[in-house]
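Enquirer: no FASTA, just this:
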């Protein structure tokens, strides 16, 4: 069988961000490392924007658009691409968010670490489930060790700017992303799309398409659980570049919304418990039965 060495960058977008998409895509097209395909997946109809009359966003030359009938929510950034490359072993797919500007070496850093660890999913941003109070055995070692924000000077400066902007506008704004999140490399539980996530078509099995109907808004949790269910670890690339947010990145951001009755924190926890109960991942031997609970799907 021919083993492809293609590199595919895959993302999705929503109508309120169509005007921001070009800057994100140009930063991807301008990567120093060669990319074979840059594609944007969009559905014909959006569950969050049922009033939207379909049209294709303007895209820079060199970008492919894929229009599908299924809206998987934010997981649309990767699921249609997995379908199209399912029979292409060796392809590396990097999925990411649509509201960020990538450093020119962003792709190169992910690829370099993937060359070292071909069996793992590689991320530049991620976290452990204890952050949201989900107990489980940390079976994958070594563990990535978080870096205290005190030592992230870029983050500290952006945090001051965020606080000043809050005072000026009177609106509560989310904290800025960390530029360096981990002090040492290792496995993490959750892969965050904001930093870029490198997978292969066989990193997931077909269960990844069974996105729970009431938990579709938390793609990071769902996709990470599906990686674990398929015995693929998530490895933190400590020195990787986390793309910077655009100024208007908070427009219609999911983490600021209440979706299907859940705010972001509630949805994250509910999805993690759903995965524990239904897929046997992230189990806790110290708290038998802790994963059990009724989570609407």
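Expert: Arrived safely, thanks for sending. Predicted model only: the values in this text are computed from it and were never measured. Residues are numbered from 1 along each chain as shown.
Enquirer: okay, CA-based contacts and neighbour counts for the rest of this
Expert: Will do.
Enquirer: Can you give me the distance of residue 76 to residue 95?
Expert: Per Cα to Cα, to the nearest Å, residue 76 is found 10 Å from residue 95.
Enquirer: what about the strands in this structure?
Expert: Secondary structure of the chain (DSSP state E): strands located at 7-12, 37-43, 63-68, 92-95, 100-101, 121-123, 126-127, 145-146, 182-184, 186-188, 190-191, 197-199, 234-236, 244-245.
Enquirer: still on that earlier bit, could you pull out the residues contacting both of residue 76 and residue 95?
Expert: Taking Cα atoms under 8 Å, 6 or more residues apart in numbering as the contact rule, residue 76 and residue 95 both touch residue 11.
Enquirer: more crowded one of these two?
Expert: Looking at residue 76 and residue 95 with other Cα atoms under 10 Å, you find the greater number of neighbours at residue 95, namely 27 against 23.
Enquirer: let's bring in a second one:
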């Protein structure tokens, strides 16, 4: 038994239909598909009017805009102790047949699985992956399968330095608990891009930081807070 969760932003609401349909069509069928939305957005002013949702998709409101981590943390808190597995993903990819099955089938105790991951060595940080089959950073766009209890602590809301870079922040929250990440390339093969737009955070400047600066700030915060992934050669 498992659930799927994601979040979205107002400019993408009208494009959600095929994304949600792809999630509902996964086999084994998810017990729940949850769309998590903040009651107010940091980047988009004004009241939030949710999009119409197909049968089988539940809306979960969250009082705070956690940025892209809204796709994982509210649902994890809601489902901890009730659901053994949660897959969180992005709202701009359509997941084809076999995506969820691949992530679920590769899951081992005390491991997260992802359709695509990468090593922190790419960011000049000391890796902690225990084997070549593991990595440090789980990329949410390709889906990440976890026990929701792992992401249910109240202190996991991303601070400002981590707000735009949820992959690093959430992966750090897992790594702090000794949860390793196993990439599952078969899941990535079942995906296709749903649409193109200019609203993703990848190329945005947030609070004066571009993506590289945000990655560095989040990694430094994780090093300071948990001792995770210090710079290669030493330092924070």
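Expert: Cool, the structure landed. All figures in this text were calculated on a predicted structure; none of them were measured in a lab.
Enquirer: between the strands of the first structure, which gets nearest to residue 219 of the first structure?
Expert: Closest approach to residue 219 of the first structure among the strands of the first structure (Cα to Cα): strand 190-191, 9.6 Å.
Enquirer: That closest one corresponds to what range in the second structure?
Expert: Mapped onto the second structure using TM-score structural alignment, strand 190-191 of the first structure spans residues 137-138.
Enquirer: compared with the first structure, how much does that stretch deviate?
Expert: The superposed stretch 137-138 of the second structure is, by mean Cα distance after the TM-score superposition for the first structure, a mean 0.5 Å from where its aligned residues fall in the first structure.
Enquirer: Comparing the helix ranked longest in the second structure with the first structure, how large is the average distance?
Expert: Counting residues, the longest helix in the second structure under DSSP state H turns out to be helix 211-226. Taken over the aligned residues, the distance from helix 211-226 of the second structure to the first structure averages 1.1 Å (mean Cα distance after the TM-score superposition for the first structure).
Enquirer: who's in contact with the nearest residue in space to residue 128 of the second structure that is not next to it in sequence?
Expert: Sequence neighbours aside, residue 136 is the residue nearest to residue 128 of the second structure in space, at 6.8 Å (criterion: Cα to Cα, 6 or more residues apart in numbering). Contacts for residue 136 of the second structure were tallied using Cα under 8 Å, 6+ apart; they are 117, 118, 119, 120, 127, 128, 129, 171, 175, 180, 181.
Enquirer: any idea what the second one aligns with in the first structure?
Expert: Here residue 118 of the second structure is matched to residue 127 in the first structure, going by TM-score structural alignment.
Enquirer: what's the distance between that match and residue 69 of the first structure?
Expert: 32 Å.
Enquirer: Now do the longest helix of the second structure: which range of the first structure does it align onto?
Expert: Under TM-score structural alignment, the match for helix 211-226 of the second structure is residues 264-279.
Enquirer: mind listing what's buried in the matching stretch?
Expert: 264, 267-277, 279 (16 or more other Cα atoms under 10 Å).
Enquirer: What of stretch 229-239 of the first structure?
Expert: Buried-residue list, stretch 229-239 of the first structure, by 16+ other Cα under 10 Å: 229, 230, 232, 233, 234, 235, 236, 237, 238, 239.
Enquirer: Surely residue 138 of the second structure is in contact with residue 180?
Expert: No: checked against Cα atoms under 8 Å, the pair residue 138 of the second structure and residue 180 is beyond contact range at 9.5 Å.
Enquirer: Just give the closest residue to the residue nearest to the spatial centre of the second structure, not the sequence neighbours.
Expert: Of all residues in the second structure, the one closest to the mean position by Cα atoms, centre = their mean is residue 140, 3.7 Å from it. Closest residue to residue 140 of the second structure apart from its sequence neighbours, by Cα to Cα, 6+ apart: residue 89 at 5.1 Å.
Enquirer: What does the one you found correspond to in the first structure?
Expert: Residue 89 of the second structure maps onto residue 96 in the first structure, by TM-score structural alignment.
Enquirer: can you pull out the helices in the second structure?
Expert: 16-24, 73-79, 99-105, 166-176, 185-188, 211-226.
Enquirer: Mind checking the ones you listed for the one nearest to residue 30 of the second structure?
Expert: helix 16-24 (6.9 Å).
Enquirer: Report the contact partners of the residue nearest to the centre of the second structure.
Expert: Residue 140 of the second structure neighbours (Cα under 8 Å, 6+ apart): 88, 89, 90, 114, 167.
Enquirer: Of those residues, just say which sits nearest to residue 231 of the second structure.
Expert: Distances from residue 231 of the second structure to the contacts of residue 140 of the second structure, taken by Cα to Cα, are shortest for residue 167, at 18.2 Å.
Enquirer: counterpart of the closest one in the first structure?
Expert: So, by TM-score structural alignment, residue 167 of the second structure is matched to residue 220.
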